[in-house]
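Novice: After the sequence you'll find the predicted model.
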Amino acid sequence: MIEVTDHDGVAILSLNHGPVNALDLEILTELPTALARVADARAVVLTGEGRCFSAGVDLKRVIDGGAGYVQEFLPALSTAAFAWFTHPKPTVAAVNGHALAGGCVLGAAADVTLMSGGTIGLTELGAGVPFPTVPLEIMRYACAAVSSLVLTAKTIGLAEAVSIGLVDQAVIPEELMSTALKHARKLAAVPADVYALSKKQLQQPAVQRIETLREQDDPGVTEIWGSPATRDFLAEFMRSLGRK
């Protein structure tokens, strides 16, 4: 589900999970493991296979699995996002297509976010589910326009994403990976211990909020995600997508 390749000391992690790289328990469990495998790499690039970076959470799995699945899935989502966000080496997201909901979070969590097409946005509230603490705090750190993105659940195009700082640079598809590797090598030229400490210092307020809020916020989030009312809302939401 996550293909790992080496490019002259830069690790490339490619999400390869169905047509839209939907996030489910298995791929989210695999991401921290993949990051641990490439701990010695000079930098890490995360991208998607196919036409999407990631279309976000696999909502069908949530509907079918109910509360039991949610109780495993949400901690895995938070653990994966946090591991990627706090990875001590330079990280670059090569967003090769749509990046929605959790896919948007993974794209924004990188040190540098490049995008070559598609739409991006935080669609959670449109699907009737709240944010767990970790993804929300990552987005608060990554983009000043997070309130609008969260509360409107809108998706935006590449030009607007760059204009609000959600994406650092627009890149034509043919040059996405070469540009990502260029950024990764440039960041990796900084001594690793200096880079890691600087990144930790910058992220410290977000990490402190996560540590303070997660225990008190996440139980309520889990309850809502796993409720029968949410499952009904998600089912109708997915039917509405099929009608468009």
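Specialist: It's in.
Novice: rest of the way, CA atoms for contacts and neighbours
Specialist: Fine.
Novice: give me every residue that touches the closest residue to residue 23 other than its chain neighbours.
Specialist: Leaving aside its sequence neighbours, residue 23 sits nearest to residue 57 (C-alpha to C-alpha, 6 or more residues apart in numbering; 4.5 Å). Neighbour list for residue 57: 22, 23, 24, 101, 102, 103 [criterion: C-alpha atoms under 8 Å, 6 or more residues apart in numbering].
Novice: Surely the last one is within a strand?
Specialist: No. Counting by DSSP: H, G, I helix; E, B strand; the rest coil, residue 103 is not found in a strand; it is helix.
Novice: tally of neighbours for it?
Specialist: 26 (other C-alpha atoms under 10 Å).
Novice: for comparison:
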Amino acid sequence: MIDLQKEGGIWTATINRPEKANSLTEAMLAELGDIALAATDARALILTGEGRVFSAGADFDAARAGLATSPLWERLSGAIAPLPCLTIAALNGTVAGGAVGMALACDLRIAVPGAKIFYPVMKLGFLPQPSDPPRMARLIGPARTKMIFMAGQKIDTETATAWGLFDQIVEADMLLDASRALAQDSISATPAHAAAIKGMIP
């Protein structure tokens, strides 16, 4: 249920379980991690979803069985963050729960109008994955991070953009084209050049 397309140096991984709001099973989460670990060969990596939701996080039954606190989430975000290529979360809709971590680990987050972001760990009684709060705090500051993790706020498109969680808003039918366009300068450079510039940005 993870579709991977490789074209012109751009790897596009699509979560394809729209009938379940692209919620992730253990196998899907492991597959995404495998793709991210292998993407050292990619010139750009785009993560997106099928349908109107990027991902609702862990599948409900799998979450109750322990997936909500699985190290597979940290394995995935930990594989995305150090990639030498440009990484883009193309958010075709709302991103929630553990799925927020993979979006935070990307270099850019491009969203469609109406996309929301929320991470209801306080309400559900789970701890977030260790790298997610500090990554979010680096983007939007500690107080706004607490609004999401501790106050359980659902952040709408406009607010997420104003805060810096979303970097660009594009219409749904242009999402992938816009994401690929953002990667063009990066993939036209040598991999070493792209990696060197990315390495200069904290």
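Specialist: Now that the structure is in, tell me what you want to look at. Quick caveat: nothing in here was measured; it's all calculated off a predicted structure.
Novice: Quick TM-score on the pair, please.
Specialist: TM-score of the superposed chains, computed with TM-score structural alignment, normalised by the length of the second structure, equals 0.87; 198 aligned residues with a C-alpha RMSD of 2.1 Å.
Novice: The contacts of residue 57 of the first structure: which two are farthest apart?
Specialist: Largest separation among the contacts of residue 57 of the first structure by C-alpha to C-alpha: 24 and 101, giving 12.7 Å.
Novice: between these two, who's got more neighbours?
Specialist: Shown here are residue 24 of the first structure and residue 101; by other C-alpha under 10 Å, residue 101 has more neighbours (26 against 21).
Novice: Matching that one against the second structure, which residue comes up?
Specialist: Per TM-score structural alignment, the equivalent position to residue 101 of the first structure in the second structure is residue 97.
Novice: Can you give me every residue that contacts that match?
Specialist: The neighbourhood of residue 97 of the second structure, defined by C-alpha under 8 Å, 6+ apart, consists of 56, 57, 58, 118, 119, 120, 121.
Novice: quick one: which of the residues you listed sit in helices?
Specialist: Of these, the ones assigned to helices by DSSP state H are residue 121.
Novice: from the contacts of residue 97 of the second structure, which is closest to residue 192 of the second structure?
Specialist: Set against residue 192 of the second structure, the nearest of the contacts of residue 97 of the second structure by C-alpha to C-alpha is residue 57 (33.9 Å).
Novice: Alignment lookup: the closest one to the first structure.
Specialist: Residue 57 of the second structure maps onto residue 56 of the first structure when the alignment is built from TM-score structural alignment.
Novice: For that match, list the residues it contacts.
Specialist: 21, 22, 23, 99, 100, 101, 102, 103, 104.
Novice: measure it to residue 178 of the first structure for me?
Specialist: From residue 56 of the first structure over to residue 178 of the first structure the distance is 25 Å, taken as C-alpha to C-alpha, to the nearest Å.
Novice: Going along the chain, name the strands of the second structure.
Specialist: 2-7, 10-15, 44-49, 53-55, 86-91, 94-96, 108-111, 117-118, 168-169 (DSSP state E).
Novice: how much does the fifth one stray from the first structure?
Specialist: Yep, that's strand 86-91 of the second structure we're talking about. Following superposition, strand 86-91 of the second structure is found to deviate from the first structure by 0.6 Å on average (mean C-alpha distance after the TM-score superposition for the first structure).
Novice: give the contact list for the residue nearest the centre of the first structure.
Specialist: The centre of the first structure sits closest to residue 106, judged by C-alpha atoms, centre = their mean, with a distance of 1.5 Å. By C-alpha under 8 Å, 6+ apart, the residues touching residue 106 of the first structure are 81, 84, 85, 93.
Novice: If we use 10 Å, what do you get?
Specialist: 46-47, 53-54, 56, 80-82, 84-85, 93, 95, 99-100, 113, 135, 138-139 (C-alpha atoms under 10 Å, 6 or more residues apart in numbering).
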